[in-house]
Each structure stands twice: as structure tokens, then as C-alpha cells.
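Visitor: Pasting the sequence and the predicted coordinates here, then a few questions.
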Amino acid sequence: MRIALAQMSMGTAIAGNVDTSVALIAQAADRHADMIVFPEIQYSPFFPQYPASDTPLDAAGYAMHIDDPAIQAIREACKANRIMACPNVYLEHDDGRRYDTTLVIDAQGRVLGMQGMVHIAQAERFYERDYYTPDDAIRVIGTPFGDIGVCVCFDRHYPETIRTLALRGADLVIIPTANTSAEPEEMFLQEVRVQAFQNSVNIAMCNRVGVEDAMRFDGRSVVVGPDGQVIAMAGEEPELLVADLDLAAAKAMRDAKPYTRLRRPELYV
């Protein structure tokens, strides 16, 4: 499959972010991509950089239900351009709880599944527990190209997340993220490469770019094969990164080098 990573910056207006997202979908389709992946909370500034008790942003104003026009715009663009998309939104459920959620939408505009962030950070510039409810499951979502797992940003720092997705048959793990230049960039790249290798799975990590108050988002979105090798990597500016992936290679790698099948979970804590 051909995958596109929409490395983009976000403004304060949802409508402008929608327009950017829809335009990137069309560009990805023009480059014959089968799927486009977006960064974390693509319709808003990164409001979790502020504690909820001291924020200049109306975070609640960026929360949206599944039938919101901003989500519908992505679904319609998928159908019009015959491409899959994985947008990440601040999703409000019917019970009022809000999640950092990635949707998997097919080329007919249908929602195949969704995954929220499971592990919620609470640290300087990442006051995410003030805003997000943790998801209570780790899911693999079937698509026409293969089985896909979503690992939302902070979840990738827990090896159990990607390992669980691989054990459940994911051929590709996508990571919508918000990595900053203040964080150890090289470590983040190696973290993704090592987990792709150890779990014999393709990984595509899509990051934000731009400066938002005290945060500078680093870009450097990356696609890694199941052998841990970098297939494609973006720079630090807005970019549509396109790469070809062999999803079947993940299963072949697991057969050739059966790291996951030789596990001894009875010994693990």
C-alpha cells in the first residue's frame, strides 16, 4: 500500500484546519496514496500544553461528536477521492467523556473503527489528564489492505501497546503524535525503529509542525518497515510524506524471525 503522512501545522479555527486537512487528502490521492494519516488533535492548537485551570484556549470548543461537520468533511473527502484516512480528533462521547481519538475511515467514507489514547500523560506542557479520558481497550482494525493498529502519541512509550497490537495481528501501526524540539528527537526515532523490529510490524508516525506558545513541534514524521529500517522521513516543515509499504512483509518477517512466537509470558511480571 502507499501511505501518506500529513505533517501539518494547526491554527486556532477549526474551519481552517478542516480546509487544510481536506486539501491534503486531495493531494495524497493525486499522489496515488491508499491512506492518509494525520497528527494528533489536527483540528486545534495543542491545548494540553496548558493546565485546564490556567488556559487561554477554550478546549471544550474543540470537542466534537462523531457526526460533527468537521469529521463529516473528512468522510466526504475520502469518498470523493477514493482514499482511506486516519484523522485524530478531540472526540466527545454521548456520556460527555472526551478522548484523544483516531478514526479509521475507508475509501467510501465509512468509519471502520476508532482508537483513543490509553495511557494519559500529566507533565509540564502535557497536562493531558486535565482533558482526556483513557480508552479502555487496544484494538486492531481490519481494512482492505490489512489489519491496522493505532497507538496515540504517549502510548508508544509503553512497549506493551505496540507489542499487543502486533500479537493481535496488526500489519501496520500508525502513531499520531505531537513531538517537540525540546524532547530527545533521536531517541524517538530509535524507539519507533526498535519497536518495529522487535514486533515485526510496519510503523508510520505522523507529527505536527509549527510553534504554539512555548512549544515547537518538530515534524520528522517517519515510516519504518518491519525490519526496523527507515523507509521515509520528513523534515521540520509542513510536508506530505508519501511512502510505499508492504504490509504482507510484517507476517513474512514474523515467520522468518519469530520473536513474538518465542515469547515466554509465564515468566514476565
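Guide: Received, thanks.
Visitor: all contacts plus neighbour counts: C-alpha atoms, from now on.
Guide: Fine.
Visitor: how many neighbours does Ile174 have?
Guide: Residues lying near Ile174 (other Cα atoms under 10 Å) number 23.
Visitor: what do you get for the one 5 residues further on?
Guide: By other Cα under 10 Å, 25 other residues sit near Asn179.
Visitor: show me the contacts for the closest residue to Ala137 other than its chain neighbours.
Guide: The spatial neighbour of Ala137 that comes closest, neighbours along the chain excluded (Cα to Cα, 6 or more residues apart in numbering), is Val118 at 7.3 Å. With contact taken as Cα atoms under 8 Å, 6 or more residues apart in numbering, Val118 is in contact with 134-138, 152, 155.
Visitor: Filter those down to just the buried residues.
Guide: Buried by 16 or more other Cα atoms under 10 Å: 134-135, 138, 152, 155, out of the contacts of Val118.
Visitor: what about versus this one:
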Amino acid sequence: MATASTVLALFQGIATNKDVKANLSKMREQTIKAKEAGASIIVFPELFLTGYYLTAEEMRDVAQPNTGEAFQELSALAKETGVAILYGYPERVISEDGFKCYNSAQLIDKEGQSILNHRKVHLWIDDEGYRWEDVFTPAENFSEIVECCGFKIGVLICYDVEFPEAVRTLVLRGANLILVPTAVADQWIRPLVEHVIPARAYENRVHVAYVNNTGSRFDGKSVCCNENGETIASAGEGEEMVMATVTLSGAKSWHVRDRRPALYEK
């Protein structure tokens, strides 16, 4: 059976709140470094375009449509470098229902085309009562699976991956690589990178790249796990980029094969 292999660049960085220009400059710098290191795809953290802890008003002020100025700049960068780019950003949508803001992640292929735009489904309420539903609208479905760099890619954002059903949904749609921009504080990150992410990879026989913010309240420790749930790349707590070579074996998950959905529906 033919195998596919590609190199991912996982950049866990410190975004400057409300300074899109500064964050785009850092994304350019890191994408060029990723190209020089042989990467085909670079993954940036959740809401990296704008910074994370903003008020609802601040987030709406810096939100952009998925075809906005930031996309145009990153599209040109992807074409220039030949590196696909996944980045987190607040997405502005104006429709008949009025203004909405989504916590989104967009994947741009090496030709500069937007091929996937996932809107976060599960919104977190933290211990201090910070309600993301006061800032964002939760999406009502998952993004489609797309082919890129030899893989069938699905995207989740942060809290989404903590629900087994979310990962299983993407795998049942054909995903063999799941990319997860995230923003997790230090008290939560260890069980996630040591247990949850490896379990999601193992039980679905799928690669999972989990890319965290760092600095301020965030603790880095980004990881990439292979189809066996083994960690093949990991970062420390500071700002850095780590490389992960993912290779598709073609093996199927027995957990997917042996499902009994009729029982679960009961």
C-alpha cells in the first residue's frame, strides 16, 4: 500500500493583542523558517492573528472576513513560499441575521487558495466566568475534509478536540490528519498533551497536531502524535517551532471498524 509523508511545522508563539500587523509579520518570519526547514504545512495557534483574551468589543473590532486583508497577505505568503498555512483568527460574518463573530481557523494551500475554514463548535467557560459565547457564535457543524500535501485533513479548535465525538466525526468523513490550533492555560495542558491527544490519535489511527499559544496565561507544550498515539514532536513552554514528519501507513482503526452505532443511539 502506498504511503504519504509530509513535514509539519508547529509554531507555538506569543501573539500581540490587537496588533494584526505585528502578528502577520511574525507569521511571515516563521513561514519562511518553516520552508527552509523543509516543511509543507505550518500551523499557528488559536486566534494567533489578533491575540486571545480580548473583550467582545475588541474582538469584533479586529475580526476580519475569511477573504479579508489578512487572508490576502497570507495567501500571497503561501504562494511565495510553497508552504500551506493554517492560522486561527476571529471571523467577521455579516448576513441577513446581522453581525456574527466566529472563532475560526483557515487553511490556505501552497497555491494560495483557501481550502478549509473551520468555525469552533464548542465554546469554553473558564473558572473565572469568562464566557466565550459572549464573544463568539458557536458553529453548528464541522468543516469538511480536504486533501492537502498527500493527506486528508480535518481541523478542530482547542476545546473541540476534547470531545471524542468531534474527532470521530472527522475520521468517519475520511480524515487521516487532524490539525488543532489551541490556547490552553498551564493548569490544563499536561493531561491534554500526555493523555487526551495521544488517546484521540490511538483510538482513531489518525495523526493529531496540537499547537498551543505560549506566554501570559498559556503554557506551550505543543505536540504531534502519530497513528499509534506516540508523541513524535513536542515543544517546551516558550516560543518555538518544532518539526514533525507524519507518515501515513494506511492502517485502519479497529475502533472505527468495530463500531456498533445502533447501540450508541439508544
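Guide: Sure, I can see it. Source: prediction; values computed, not measured.
Visitor: TM-score for this pair?
Guide: Scored against TM-score structural alignment, normalised by the length of the second structure, the superposed chains reach a TM-score of 0.91; 254 aligned residues with a Cα RMSD of 1.5 Å.
Visitor: related to what we said a few turns ago, need the counterpart of the residue nearest to Ala137 of the first structure in the second structure.
Guide: Matched by TM-score structural alignment, Val118 of the first structure corresponds to Val121 in the second structure.
Visitor: Could you do His93 of the first structure as well?
Guide: Aligned by TM-score structural alignment, His93 of the first structure pairs with Val93 of the second structure.
Visitor: Then Gln27 of the first structure?
Guide: Under TM-score structural alignment, Gln27 of the first structure pairs with Lys33 in the second structure.
Visitor: residues touching Val211 of the first structure, list them.
Guide: Counted by Cα under 8 Å, 6+ apart, Val211 of the first structure has contacts Phe217.
Visitor: can I assume it sits in a strand?
Guide: Yes. Judged by DSSP: H, G, I helix; E, B strand; the rest coil, Val211 of the first structure forms part of a strand.
Visitor: Quick check: the gap between it and Ala121 of the first structure.
Guide: 21 Å (Cα to Cα, to the nearest Å).
Visitor: Name the SS class of the match of His93 of the first structure, please.
Guide: Assigned state for Val93 of the second structure: strand (three-state reduction, three-state DSSP).
Visitor: Just give me the neighbour total for it.
Guide: Using other Cα under 10 Å: Val93 of the second structure sits among 15 other residues.
Visitor: Need the counterpart of Val135 of the second structure in the first structure.
Guide: When the first structure is aligned by TM-score structural alignment, the residue opposite Val135 of the second structure is Tyr131.
Visitor: Quick check, that match in contact with Pro48.
Guide: Yes. Counting by Cα atoms under 8 Å, Pro48 is a contact partner of Tyr131 of the first structure at 7.1 Å.
Visitor: just checking, the match of His93 of the first structure touches Lys100?
Guide: Yes. The criterion here is Cα under 8 Å, and Val93 of the second structure meets it with Lys100 at 5.2 Å.
Visitor: Show me where the second structure has its strands.
Guide: Taking DSSP state E as the test, the strands found in the second structure are 4-12, 41-43, 84-95, 98-108, 114-119, 146-148, 151-155, 177-182, 207-212, 214-215, 218-219, 223-225, 231-234, 240-248.
Visitor: Tell me which of those strands approaches Ser75 of the second structure most closely.
Guide: strand 98-108 (6.5 Å; Cα to Cα).
Visitor: buried stuff in that closest one?
Guide: Neighbour-count burial for strand 98-108 of the second structure flags 100-108 (criterion: 16+ other Cα under 10 Å).
Visitor: tilt between that strand and strand 177-182?
Guide: With axes from the mean of the first three to the mean of the last three Cα atoms, to 10 degrees applied, the angle from strand 98-108 of the second structure to strand 177-182 works out at 130 degrees.
Visitor: Do me a favour and get the end-to-end distance for stretch 227-240 of the second structure?
Guide: 24 Å.
Visitor: Same check on stretch 203-219 of the first structure?
Guide: 16 Å.
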